[in-house]
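Visitor: Sequence below, structure please.
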Amino acid sequence: MDWFKLSLQLNKFPIKRAQSTLEKIQNIPEEHYAEFQRKRRNAIIDYHIQHNNFYREFFNWEGFDDWKHVPIMKKADLQHPLKERLSSTYNTKTAYIGKTSGSSGHPFIFAKNRFAHALSWAGFQDRYSWYDIDLNKSLQARFYGIPLDFYGNIQERLKDRISLRRRFNIFDLSEQKMEIFLERFKKSDFNYLNGYTSAIVLFARFLKDKGIVLKELCPSLNICIVTSERLFEKDKQLIEAALGVPVINEYGASEVGLIAFEDAENHWIVNSEDLYIEILDENDNILPYGEEGRVVITSLYNKAHPMIRYDIGDIGSLSKKSTLKKPILEKLIGRTNDIARLPDGKVVPGLTFYYVTKTIIEDNGNIKEFVIIQTEIDEFQIEYVSEHELTSDQKSKILDAVGIYVGENLKIGFERKDILKRSQSGKLKQFTSQLQ
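Guide: The predicted structure follows:
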């Protein structure tokens, strides 16, 4: 039985119509694609101007003659009660209601009409089929967090059961817990892993330390899909070696669905079927392919809630090889709020610290996980989980590298911990600035 399709249908998500629509969009020739996107953009704006008071006021509608004049929406703009943002044609019972993780610091509740939500799932199903993953039949090992309240926990586990997902709770990633994870893989015919990058990296390190290749214990395993957190090349190599299967990058967000998915040639193919992706500079100008800027997304079919020129909070660039029908995400640098401001006025991506520290710590081999926190304009704290304390020599090497690649005269503290703090969803934020 097609359990996944059945679960969507039972919840009144028209998955058959969504799959048919997706197929029709994919059959549009490249030369007609610009016209398709233009009509969809205009249609979704017209809909919300007619049926959504919030968006009409936000736009300050006087008509428009150019897409670039459509205002940019930020997450902070959407932190109003949902009932104020819903289109008049929908309510909380007729629309799908979801909540963002809040990893950007701006969590909010959003809505999608049921067709738009079904179309998102049709897109996921299409991409997964590139790797012979069938959401109706393939068993998933799911490395995610889970609600800890009774009803939320039961609801999520029921959804997992129907959707052929078996959850590995990442709030406890002790070695004892990962031994239990390992036993589950020995006893189950998992077809793929899906989950947060940091949790799967930690599991891969556990396997490496044990001298285990997971596919040898679970031969049905074919692929690993990582999402929600940055995947570094060395981590990808580690996961592939420890799991014995390819690692695929997925980029998505709950409020808009699938944004990009890695193909067999290691290209991040952007979802151009139900989303319109732009890269903008700090003045909201549209940047050409190849230049880095803010990732801005329009949901072309969400009639319940406007997601029009929505600044998702990420920095990235599209490849020069991109076309309108097949955009390719060349880089995903990180979140716009993940920056470090230094005493000399210099602003650097927080991941600069992570790159520097990661390279040196990996040489040590004993560090399991670490995060970096900016506590003052010139002070940073490195919190790490390891079997042994970093030596003075290792700390000195990190300080030297920070001086070369980031800035001089910075105070770096080190704190060894038993476990690192994760968000409520289970994500591990690799760099955090506590400065306002």
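Visitor: Going by C-alpha atoms from here, please, whenever you check contacts or count neighbours.
Guide: Noted.
Visitor: Any buried residues in stretch 359-370, and which?
Guide: Neighbour counts using 16 or more other CA atoms under 10 Å place 361, 366-370 of stretch 359-370 among the buried residues.
Visitor: let's see this one next to it:
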Amino acid sequence: MLPIFDLSLQFNGYPIKEAKAELQKIVALTSSEKEHFIENKKKEIVEFHLKNNPFYQELVGTKSYTNWNDLPVLNKQNLQQPLSQRLSKGYTLKNVYVGKTSGSSGNPFIFARDKFTHALFWASSAYRFGWYDINLNSSYQARFYGVPLDFMGYQKEKLKDLLGNRLRFPIFNLSDDVLEKMLEKFKHKKFDYINGYTSSIVLFAKFLKQKNIVLKDLCPSLKACVVTSEMLFEGDKILLETQLGIPIINEYGASELDLIAFQNTQDEWQVNAETLFVEILDDNDVVLPYGQEGRIVVTSLFNKAHPFIRYDIGDIGILDEKSTLQKPILKKLIGRTNDVAILPSGKKSPGLTFYYITKSIIEDDGNVKEFTIKQIKMDTFEIEYVSETILSAAQIQKIEQAIALYLEPNLKFSYSQKEVLKRNKRGKLKQFTSMV
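Guide: Just a heads-up that it's a prediction; the model follows:
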């Protein structure tokens, strides 16, 4: 098969061949060479932007620096100004890749990558997918993603699907009838892998469980499933492994950067140390040692068109104690910094704690398919859920007892059964939202 995906990148001015060669050189470095490479690239990218990027010069407040840890932490609010004002000298909207973040953090913005960095983005993806014998040029993908509903946006995504050798499943309506049609596709098409939003694939797996079907039995060509964009809980991972019958790969990335972490074949969440440098910082921007929880701050080592240097992505996580500069391991991704519930006692708790506790109780019998939690006031929460039957008084009591035990008592909850849950324009399901 022709490498159509690579050829389409090359045709559009993204030097994928050169990027793949560069990535292979980095991957082949010894530990000491890799450490030297990372330190050099950090220095090189800062010096480039201090010399060529007025936006970054203003942020730093000087055209030179002596200590990496003295550099400011860039946040999404800093980036909410016209892209043309953030580009480096020599780069225009016509000679860069331009993208837009999903806005799941509450702060969407337009970003840019120079053409070599964009090619590296795809080389990095191809390398990691290759760990599971998935080839982005030839492997056939079952894609559980949203799609723009406007005519031009829709046609553009369909063309990308054609070039990317993938079949896109609609995820805005995941009724049993729609899931049945999806299942029929797997019976008749030789998919190599599944890729998409965690919540949608989990819902499909629950449907398979109801029907007592293991997907690999119906579609023997399947090799792996890559879940992305939403939290993957351990119970859901077990469900997916059981009902899909293939390895479940947890991906963590950001559209403005690259794949940040990708589960390797040793079941480690390996951080990308080829094109990125990842730090964990506390609330005072101090670097934390491995094993401690803090803000995930990422530097793009190659992007000259736009600075992403010590960029606070808006997530909280922990790097494993066994991490090294050459091979960092993401031990845990806890959630977004803006998904924190502030409770009446003054206690702060990641919103996903509510979700996790509630999930472990109400999914026992398989009745509840999906749910979301919204904090309306400091002491008031609203749970919306999709289920066959309404939650029982006993289930509600168990939920509230668990939350009182693990968090604090006297919190108020309302429960609302829905036919479908609201997703964002791209089809993502926001599992916890605070309105406080």
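Visitor: thinking again about what came up before, now, among the buried residues of stretch 359-370 of the first structure, which is nearest to residue 388 of the first structure?
Guide: residue 366 (6.9 Å; CA to CA).
Visitor: got a list of what that closest one touches?
Guide: Going by CA atoms under 8 Å, 6 or more residues apart in numbering, residue 366 of the first structure touches 386-388.
Visitor: Just to confirm, what residue in the second structure is aligned with it?
Guide: Under the alignment (TM-score structural alignment), residue 366 of the first structure maps onto residue 367 of the second structure.
Visitor: With residue 163 of the second structure as the reference, measure out to that match.
Guide: Separation of residue 367 of the second structure from residue 163 of the second structure (CA to CA, to the nearest Å): 39 Å.
Visitor: Same check on residue 250 of the second structure?
Guide: Taking CA to CA, one finds residue 250 of the second structure at 24 Å from residue 163 of the second structure.
Visitor: For residue 249 of the second structure, which residues are in contact?
Guide: 224-227, 262-264.
Visitor: Same check on residue 335 of the first structure?
Guide: By CA under 8 Å, 6+ apart, the neighbours of residue 335 of the first structure are 104, 313-315.
Visitor: Give me the subset of these lying in strands.
Guide: Using DSSP state E, 313-315 are the members of the contacts of residue 335 of the first structure that sit in strands.
Visitor: ok, and the most crowded of these?
Guide: Within these, most neighbours by other CA atoms under 10 Å means residue 315, with 21 neighbours.
Visitor: excluding its backbone neighbours, what's nearest residue 262 of the second structure?
Guide: Leaving aside its chain neighbours, residue 262 of the second structure sits nearest to residue 251 (4.7 Å; criterion: CA to CA, 6 or more residues apart in numbering).
Visitor: Quick check: that neighbour is in a strand.
Guide: Yes. With DSSP: H, G, I helix; E, B strand; the rest coil as the criterion, residue 251 of the second structure is part of a strand.
Visitor: do you know how far residue 23 of the second structure is from residue 258 of the second structure?
Guide: 13 Å.
Visitor: who's more crowded, the two?
Guide: Shown here are residue 23 of the second structure and residue 258; by other CA under 10 Å, residue 258 has more neighbours (20 against 17).
Visitor: And the more buried one, how far from residue 284 of the second structure?
Guide: With distances taken as CA to CA, residue 258 of the second structure is found 26 Å from residue 284 of the second structure.
Visitor: cool, and residue 388 of the second structure?
Guide: 47 Å.
Visitor: Among those two, which residue is more densely surrounded?
Guide: Taking other CA under 10 Å, residue 388 of the second structure and residue 284 do not tie; residue 388 has more neighbours (12 against 6).
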